[in-house]
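Novice: No letters, just coordinates:
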């Protein structure tokens, strides 16, 4: 993604949709392919993306990965599981209600919370209104049921979670999904903090599929590039 190019609302744009021939777009397609081959013996149906701390681009990566996956012909749903600071509704210019929080609290049906992104093959479930008990909702039986139902209806379920060190939300969801991807902001997160995030996920018995180094700046082209590393290479 070119430095400084953002949407009017200040959020990073959906580069895979807006500029499919860009270097960053190709990187997301490579990420999609790499993830597809991380579990050759298992049908990968759901992926949770988290980060060590806030501001590392986790939601931008989640959204662009979802677009890239839908471009492969798959039926994809992107779920806003960051119930504390939701941004997906802004990125896709869609309503934030009723949203996931309303579904988990029993105030709305799952069907009513699904919103078309206007991108072929991609639906979005925004986070919804801020609840008083995000962690409790995300580790509830209702959340397990939501993921199970979505896995039946979609080829891929991508969940945009919360930073793993800041709150417990991502860790409590570790066993609800087929795999977790950790997003790390380049030159933003100390190595110790990145390792702490990785250790917290492992303690929660998460299946860590890999680590994404985000916001890597290449001086030659003055572009940001998204690169995927296997977990053992990132240690």
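Specialist: Noted; the coordinates are in hand. None of these values were measured; they are calculated from a predicted model.
Novice: CA only for contacts and neighbour counts going forward, please
Specialist: Will do.
Novice: longest single strand anywhere in this structure?
Specialist: For the chain, the strand with the greatest residue count under DSSP state E is strand 208-218.
Novice: buried ones in that strand?
Specialist: Buried residues in strand 208-218, counted by 16 or more other C-alpha atoms under 10 Å: 208, 209, 210, 211, 212, 213, 214, 215, 217.
Novice: Likewise for stretch 153-164?
Specialist: Residues 154, 155, 156, 157, 158, 159, 160, 161, 162, 163, 164 are the ones in stretch 153-164 that count as buried (16+ other C-alpha under 10 Å).
Novice: Dump those residues to CSV, plus distance to residue 105 and secondary structure.
Specialist: CSV is the format used below for these (distance: C-alpha to C-alpha, whole Å; DSSP: H, G, I helix; E, B strand; the rest coil):
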residue, distance to residue 105, secondary structure
154, 23, coil
155, 26, coil
156, 24, strand
157, 21, strand
158, 21, strand
159, 18, strand
160, 19, strand
161, 18, coil
162, 19, coil
163, 22, coil
164, 23, coil
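Novice: Out of those residues, flag the one nearest to residue 17.
Specialist: For these, the minimum distance to residue 17 (C-alpha to C-alpha) is 16.7 Å, reached by residue 158.
Novice: Correct me if wrong: that closest one contacts residue 69.
Specialist: No: counting by C-alpha atoms under 8 Å, residue 69 is not a contact partner of residue 158; they are 9.5 Å apart.
Novice: who touches both of these two?
Specialist: Residues touching both residue 158 and residue 69 (C-alpha atoms under 8 Å, 6 or more residues apart in numbering) are residue 76.
Novice: can you give me how far stretch 179-192 is from the chain middle?
Specialist: Centroid separation between stretch 179-192 and its chain, computed with C-alpha atoms, centre = their mean, to the nearest Å, is 14 Å.
Novice: okay, now the one to match up with it:
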């Protein structure tokens, strides 16, 4: 797990770990890889914090170093996860996404308007990076009748078929997230799980 949100890092606080040295020092050459890896945050999960560079940005200058880092880490780890800043308004996320094999968008429940979610999707699609999925977080477990377990509405649809009705019907003024049938994820036909 790599905290690549260099302006507002948070991952080091979740594990009560030091923020530095980290990714910013690694990419500038101030510290080697072994000095920034914090082993076993949880079994099987090493961590690289963001680092101390408050004015550091992932500009195009560091794109090659970032790609070299990813190549090195692929030789050591099965999966590499970068926690990035929001993709809208921060160039670091676009630079980072361009070096990734895929992107998962994290959307905060009732905080990210539909237009913002669709704009984020357009940015990812423009970078020609597969969108692997979307995570909706901070959904209250008990916030009314329109939430809950949806196993009774779960169904498969063949290509071209559309569901006759949605599993839930949010209010007409609800702009927090687009309906599932309006959010189109990146094509993944060429990628096998």
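Specialist: Received, thanks. The structure presented is a predicted model; accordingly, all values stated were derived computationally and were not measured.
Novice: tell me what the helix or strand following the longest strand of the first structure is packed against?
Specialist: Moving toward the C-terminus from strand 208-218 of the first structure, the next helix or strand (DSSP states H and E) is strand 223-229. Judged by 3 or more C-alpha pairs under 8 Å, 6 or more residues apart in numbering; DSSP states H and E, the packing partners of strand 223-229 of the first structure are helix 23-36, strand 208-218.
Novice: tell me, the helix or strand following the first one lands on which residues of the second structure?
Specialist: Sequence-wise, the next helix or strand beyond helix 23-36 of the first structure is strand 46-51, with elements assigned using DSSP H and E. When the second structure is aligned by TM-score structural alignment, strand 46-51 of the first structure has no counterpart there.
Novice: can you give me the angle strand 46-51 of the first structure makes with helix 23-36?
Specialist: Taking axes from the mean of the first three to the mean of the last three C-alpha atoms, to 10 degrees, one finds strand 46-51 of the first structure and helix 23-36 inclined to each other by 130 degrees.
Novice: which other residues reach strand 46-51 of the first structure?
Specialist: 58, 62, 147, 151, 156-164, 170, 177-184, 197.
Novice: Just give me the match in the second structure for residue 81 of the first structure.
Specialist: Under the alignment (TM-score structural alignment), residue 81 of the first structure maps onto residue 4 of the second structure.
Novice: contacting residues around the closest residue to that match other than its chain neighbours?
Specialist: Distances taken as C-alpha to C-alpha, 6 or more residues apart in numbering place residue 84 nearest to residue 4 of the second structure, at 4.9 Å, with adjacent residues excluded. By C-alpha under 8 Å, 6+ apart, residue 84 of the second structure lies in contact with 3, 4, 5, 92, 93, 96.
Novice: same deal with residue 54 of the second structure?
Specialist: 6, 7.
Novice: make it 10 Å
Specialist: Contact analysis of residue 54 of the second structure by C-alpha atoms under 10 Å, 6 or more residues apart in numbering lists 6, 7, 8, 9, 24.
Novice: which position in the first structure aligns with residue 35 of the second structure?
Specialist: Counting by TM-score structural alignment, the partner of residue 35 of the second structure is residue 112.
Novice: my read is that match is in a helix, agree?
Specialist: Yes: judged by DSSP: H, G, I helix; E, B strand; the rest coil, residue 112 of the first structure forms part of a helix.
Novice: surely residue 42 of the second structure meets residue 15?
Specialist: Yes: judged on C-alpha atoms under 10 Å, residue 42 of the second structure makes contact with residue 15 at a distance of 9.0 Å.
Novice: Tell me the most packed of the contacts of residue 84 of the second structure, by neighbour count.
Specialist: residue 4 (27 neighbours; other C-alpha atoms under 10 Å).
Novice: Now do the shared contacts for residue 42 and residue 15 of the second structure.
Specialist: By C-alpha under 10 Å, 6+ apart, no residue touches both residue 42 of the second structure and residue 15.
Novice: okay, the contacts of residue 54 of the second structure in CSV with neighbour count next?
Specialist: Below are those laid out as CSV (neighbours: other C-alpha atoms under 10 Å):
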residue, neighbour count
6, 24
7, 17
8, 12
9, 19
24, 25
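Novice: Which members of the residues you listed are the farthest-apart pair?
Specialist: Between all members of those, the farthest pair (by C-alpha to C-alpha) comes out as 8 and 24, at 13.0 Å.
Novice: which residues do the two both contact?
Specialist: Contacts common to residue 8 of the second structure and residue 24, judged by C-alpha under 10 Å, 6+ apart, are 50, 54.
Novice: any chance of the buried residues of stretch 153-164 of the first structure in JSON lines, plus distance to residue 193 of the first structure?
Specialist: What follows is those, written out as JSON lines (distance: C-alpha to C-alpha, whole Å):
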{"residue": "154", "distance to residue 193 of the first structure": "34"}
{"residue": "155", "distance to residue 193 of the first structure": "33"}
{"residue": "156", "distance to residue 193 of the first structure": "30"}
{"residue": "157", "distance to residue 193 of the first structure": "28"}
{"residue": "158", "distance to residue 193 of the first structure": "24"}
{"residue": "159", "distance to residue 193 of the first structure": "22"}
{"residue": "160", "distance to residue 193 of the first structure": "20"}
{"residue": "161", "distance to residue 193 of the first structure": "18"}
{"residue": "162", "distance to residue 193 of the first structure": "15"}
{"residue": "163", "distance to residue 193 of the first structure": "12"}
{"residue": "164", "distance to residue 193 of the first structure": "11"}
